[in-house]
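Asks: I'll drop the sequence and a predicted model, then ask my questions.
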Amino acid sequence: MISCLPLDLATGALLLWLGLGLSGFLLGGWPTLACRLVFPLSSMVALLLSTAGFTALTATPDHLQLRGPLPALPWSFQIDPLSGFFLILLGLLACAVALFATGYFRSLPGPALRRLMLQYHVFLLGMGLVLLAANAFTFLVAWESMALASYFLVVTEHEKVDSQHAGFLYLLIAHLGALAILLGFVILAGATISQGGPFSAMLHAPLNAFWAATAFLLTFFGFSAKAGLLPLHIWLPDAHPAAPAPVSALMSGAMLQIAFYGMLRVDFLFLGKQAMWWGPFVLVVGLATALFGVLFAAVQTDMKRLLAYSSIENMGLIMVAFGLALIFRAHGLNALAALALAAALYHALNHAFFKGLLFLGSGSVLHGAGSVAMDRLGGLIRQMPQTAFFMLLGTLAIAGLPPLNGFASEWLLLQAFLLSPALPQSTLSAVLPLAASGVVLAVALAAYAMVKFYGIAFLGQARGTQHVHEAGRWERSAMALLSVACIFLGLFPGVLLNLLHPVLLEMLGQGFAVQQGLWLTPVSAQRASYSPVIFFLGMATALGLSFLLIWSFFGRPLRRVPAWACGFPVRTPAMQDSPMGFAQPLLRIFAPLYQAERETDDAGRWQLRIGEPVYRILYKPLNYIVLWISTQVLRLQQGRITLYLLYSFLTLLILLALWR
């Protein structure tokens, strides 16, 4: 019997993805054949990749090195429990997204489909290679491949000005982040950077406090640019609405989490001896990102733009848990650090599934109703009942309601906060409860935003959509798969936490408490425990008994009457809450933050345009400064060869003076 090592399975899956991308490029002239052949095979390859990830959780770490473009720059790959966990995340999400893409892209023209299939699979290949990279050279090549492929996917509709703007902004921020990561790797690798910067040399690199802090800030900045953390989030709200729905699902559900993987690999593992301020710094950045993201998600009128800001909020929550883990580890409390890190990894996987589900559902709405502008939607639950059901599950999960998966990871995070009094520093013990209250506020506002998201689009009367149709079977099967994942992770969190045990052992040398039975017990049953299955059965029983009692006493003489319309004789869609009307409380309370401006649309109706404060305060002045410097530099370009020779001569003199 032939057995394959996890690294063999993973590299084989990535090579198959590359082959499928090339096959799709060649078969793009036959769109129906290409979609029904390439994307289902891509889904099967994704399952193979996730199988490699599951196997890597319990297998011995493996390593592979191949000859690179130069003898001193080899291609180096490795697989361990940490990369295995993220391979599971990538593989399971890519499996569902590929099924959805089978039906979603079937109407795309041949030339556009050829390009998209190649770029789509190169994007998957790049993400997989980032997770398998074992030296700086391989990592950066894979990181840039991932960035470039996703850029071309964002500008799929390149004829639109909004897509061009979103793509340019994304590429600019991505390259700034890549440059910061490169500089951080140079510091960590030292002299070994000329041999490709092997990760084994970076592990616990002998750096003094200054260079360790510099490497931390550079790499955290670089990964934050891809993760969409404040203030580097500026690309994310534009890129997600511009990209096709399957691409948005992969970018939000997988690519953002791979940036978190980079932080875990570099800032947590490589920089083992951390300074005390690193954890509070990450926690503050994460909390600010979460609150900013949810406040702006709640006032959006576009479904995909709302989900983009929600991704910023969820990445902020993951960073809060990551910062809390850094704080606990810095004080030698590895058991509590394992709890916080488990909450971060759990929420990363949850976010991949429920955000992927919601982005795919938004794509179904776009194809079925022709728009994702919420002020043009309404009543979709009647025309798209199955999509509405799947979207309801995703909405409840992301809102953090039990017994779905979003609640379990957020509950673990709050349990970690409740254990913070064990810290020896009284200042941190006093401040962390305030951070916990900020997390609770972000979760509550997220529920508020998702009530608006689902209620306005799927409930009530139709506002402007006349011909609406249900999503196809491929799309529905993909959403059903992600819905099942959200339910399973919510009802059986102990299964995932037991799978995380090898990851936590690798990261901290100490795992999470083994979960047994139906109860989730972070520390001890006497302190706190939670059983999603028992909660669900109790809730279902209470609802069933309530229904039977109400029906037996009041339900038999049932009489249907029109809903009260406040005295108006005719009910019209205009009498419903609009997206901005629903957000009025926040618009009034946080008016200085939003800087809302009134404008009229093509039909002469008033609209509110929400400004981006970070762009206004930071990026706009920076843009003016760069333009001014460019204008001054252009004055040197006079078109005279004698002047250019003078510049060269003066530069040579300055270099000689400095060299001496």
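Replies: Great, that's in hand. Owing to the predicted nature of the structure, the values given are computational and were not obtained by experimental measurement.
Asks: From now on I want contacts and neighbour counts done on CA atoms only, so please keep to that.
Replies: Fine.
Asks: wait, P198 sits on F139?
Replies: No. Assessed by Cα atoms under 8 Å, P198 is found out of contact with F139, at 10.0 Å.
Asks: ok, the two, which is more surrounded?
Replies: It is F139, of P198 and F139, that has more neighbours when counted by other Cα atoms under 10 Å, with 27 against 24.
Asks: Look up how far S529 lies from that one.
Replies: F139 is 40 Å from S529, where distance means Cα to Cα, to the nearest Å.
Asks: next up, a second structure to put side by side with the first:
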Amino acid sequence: MACGVALWCVATLVGLAVSGASIARRPFATQVVYAASLAVSLVSFAAALTHLLSAASPDTITLPLGLPWIGARFRVDALSALFLVIVNLGGAAASLYGLGYGRHEEAPHRVLPFFPAFLAGMTLVVLADDAFTFLLSWESMSLASWALVMAHHRDAENARAGYVYLVMASFGTLALLLAFGLLAGPDGGYAFASIRAGSPSPWLAGLVLILVLLGAGSKAGLVPLHVWLPLAHPAAPSHVSALMSGVMTKVAVYGFIRIVFDLLGPPSWWWGLAVLGIGGITAVLGVLQALMQTDLKRILAYSTIENIGFVFVGLGLALAFRANGMSAAAALALTAALFHALNHTLFKSLLFFGAGAVLTATGTRDLERLGGLIHRMPATAAAVLAGCAAISALPPFNGFVSEWLTLQAILLSPQLPQWGLKLAVPAVGALLALAAALAAACFVRVFGIAFLGRPRSEAASQAREVDRWSLTAMVGLAGLCLAIGILPGLVIDGLAPAVRSVVAAEMPRQIAVAWLSIVPVGESRSSYNGLLVFLFIALSASLAAFAIHRLASRALRRAPAWDCGYPDPSPATQYTAGSFAQPIRRVFGTVVFRARDHVEMPPPGDPRPARFKVDLRDPVWDILYAPVAGIVGFLADRLNHLQFLTIRRYLSLVFMALVTLLLALSLWS
């Protein structure tokens, strides 16, 4: 039933995309498209959640399309049901937000047709049960999201972002195509059932793992395949950025799990080592890059890279434990990874919505031009504060639980027999601890500079609260972040069918634990109770507020902010985003960013102002991508001369090509 409902929802979304193209310029088009997308997403979400919680048997449908003798196969099992929940939850939130935010869109005819198409593409990827359908859906998802990135293509930066994204998406699809070709083998068994029945050799399985890391990793944002992500996410409209960051990256995670855990057969221990290392490096480099940015949406894009690193560390641990027959530990690690994937969908969508609200109210994403928004946008500030606390892994919000579960899985690593894993897992755990601390600093910086202090620009001082649809979406996601953090055991039990379908084990049932605590391994080792933590925080804060109001003077006193003895009313005297990040840049910048400080200090008597400029570089781009781009450009310039040959030279080239092919054929035979 769930598969049929999901396919009907996809058909509705495709029809909505087609109709959206015809009515996009009408004044009512925004409400129609987003309201219909919201309704479809809720229906698909309900069907997928019902299938997941009921632990129903897989539901399959084959349509007479696709490859001959195979058709287009679709299947909903526990794993795909979980990711359908994630896709449609994010889609419903973005659609609700779009009802208000979409009214401010400058070019709705470039967004409305592709928004439902993007949702349909992501849904089809999760439903696909053969390689051809998977790759076709993957490309549909990529092309629809590319069109949304290019919605404001007249901006040179957006056009560049779209070009880089298209190149990286094509590269990722090519890698997945090669991976499925190797899995299908000479018999061409492209159905997932046929691939599962095969048994690839160890070297072939290792090659497929590398290709899947390249293919799914490029879409997820793993380092060094992340270069498109901080360019494309800021270029897209904010609710589309939320979908790309909060949902599309999880579709890439699903692709990795489906191929590596399900189709590739029993893993080798070194698979976990490779995935662990990539995930740890991705987490640290992502959050360090986020700390150096001043563009609000670019900060969130780099933060996505950090959180994807956390997810892949959990997946790497699950692979390592599974390869050594430690099924309970593998279930814990995979539960942590899936839990964090769900959490990231919630709080990253919330934060992108908050960035869109700030952009709507002020017209800028630059932290250095914001400030004081908590007085002008109190509801948005409260929702964004909840998102910042969640992404910083502060209890009692949901981000703490999934990162805590990941660290609990890391603490089981001494039981692994391989010394490579014994040494690597604690090192990756240290990287994750560093990343978590830097993430907290990053979002203290974001909220403090954007919402606290005094306005740094006229636009910030004139900001107004956004519409009720946008606020409803943000407050709803903030509520979910808090509810899941308070009652994480319910979510862990809900994830159990998906975890069991992948590693043939699951965590103990958490609903039966007293006081709704969660016990990942054993009560003697560790436990966490989100409800008690929440009650303690709420009670302590209430008592403190009560004591302050009862014991303090009833007189209301207002005074200017402390000026350190230098009475200057200019907001420029406040801490800036750059000054907040300067100590961290001094520690890590020379190695990680090749940071260079340029100071222009005029001599005494010169009326020119002093100037300070920081030059940051991305070593991955400079070392890996810039040389490739240079070579491609050089070859393109040389081949460009072929456009201006005479007819005689064209015929000569054709003749020489024919002779060369005949010669190669004769030598081959």
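Replies: Received it, and whenever you're ready, just let me know what you need. All values derive from a computational prediction rather than experimental measurement.
Asks: the helices in the stretch 251-400 of the first structure, which residues?
Replies: 256-263, 278-297, 303-330, 334-369, 380-383, 385-398 (DSSP state H, counting those that start in this stretch).
Asks: Now render these as CSV, adding mean neighbour count.
Replies: Conversion of these to CSV gives the following (neighbours: other Cα atoms under 10 Å):
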stretch, mean neighbour count
helix 256-263, 24
helix 278-297, 23
helix 303-330, 27
helix 334-369, 26
helix 380-383, 20
helix 385-398, 22
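Asks: mind checking which of those helices is nearest A540 of the first structure?
Replies: helix 385-398 (15.7 Å; Cα to Cα).
Asks: Trace that closest one over to the second structure and give me the residue numbers.
Replies: The counterpart of helix 385-398 of the first structure in the second structure, using TM-score structural alignment, spans residues 378-391.
Asks: With stretch 302-312 of the first structure instead?
Replies: Using TM-score structural alignment, the residues of the second structure aligned to stretch 302-312 of the first structure are 295-305.
Asks: Contacts made by that stretch with the rest, please.
Replies: 220-223, 226, 229-231, 233-234, 245-246, 282-283, 286-287, 289-291, 293, 348, 351-352, 355, 365-367, 439, 446 (Cα atoms under 8 Å, 6 or more residues apart in numbering).
Asks: Check how far the match of helix 385-398 of the first structure sits from its aligned residues in the first structure, on average.
Replies: Superposed on the first structure, stretch 378-391 of the second structure shows a mean distance of 0.5 Å to its aligned residues (mean Cα distance after the TM-score superposition for the first structure).
Asks: about what we covered before: could I get the helices of the stretch 251-400 of the first structure as a markdown table with distance to N623 of the first structure?
Replies: Compiled in a markdown table, these are given as follows (distance: least, Cα to Cα, whole Å):
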| stretch | distance to N623 of the first structure |
| --- | --- |
| helix 256-263 | 26 |
| helix 278-297 | 22 |
| helix 303-330 | 23 |
| helix 334-369 | 32 |
| helix 380-383 | 42 |
| helix 385-398 | 36 |
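Asks: For R114 of the first structure, which of these is the nearest?
Replies: The nearest among the helices of the stretch 251-400 of the first structure, by Cα to Cα, is helix 334-369 at 20.1 Å.
Asks: and that closest one with helix 256-263, angle?
Replies: 160 degrees (axes from the mean of the first three to the mean of the last three Cα atoms, to 10 degrees).
Asks: which non-adjacent residue is nearest whatever residue of the first structure lines up with G448 of the second structure?
Replies: Matched by TM-score structural alignment, G448 of the second structure corresponds to G455 in the first structure. Counting by Cα to Cα, 6 or more residues apart in numbering, G378 is the residue found nearest to G455 of the first structure once chain neighbours are left out, at 8.0 Å.
Asks: so who does the one you found touch?
Replies: G378 of the first structure neighbours (Cα under 8 Å, 6+ apart): 455-463.
Asks: Tell me which residue of the first structure matches up with L477 of the second structure.
Replies: Match for L477 of the second structure (TM-score structural alignment): L482.
Asks: Quick one: neighbours of that match, just the number.
Replies: 27.
Asks: Assign it to helix, strand or coil.
Replies: At L482 of the first structure the chain is in helix, as set by DSSP: H, G, I helix; E, B strand; the rest coil.
Asks: re the thing from before, mind checking which of the contacts of G378 of the first structure are buried?
Replies: Among the contacts of G378 of the first structure, those that count as buried by neighbour count (16 or more other Cα atoms under 10 Å) are 455-458, 460-463.
Asks: from these, which single one is nearest E470 of the first structure?
Replies: Distances from E470 of the first structure to those, taken by Cα to Cα, are shortest for F458, at 12.7 Å.
Asks: which non-adjacent residue is nearest the closest one?
Replies: Excluding its sequence neighbours, the residue lying closest to F458 of the first structure (Cα to Cα, 6+ apart) is L380, at 4.3 Å.
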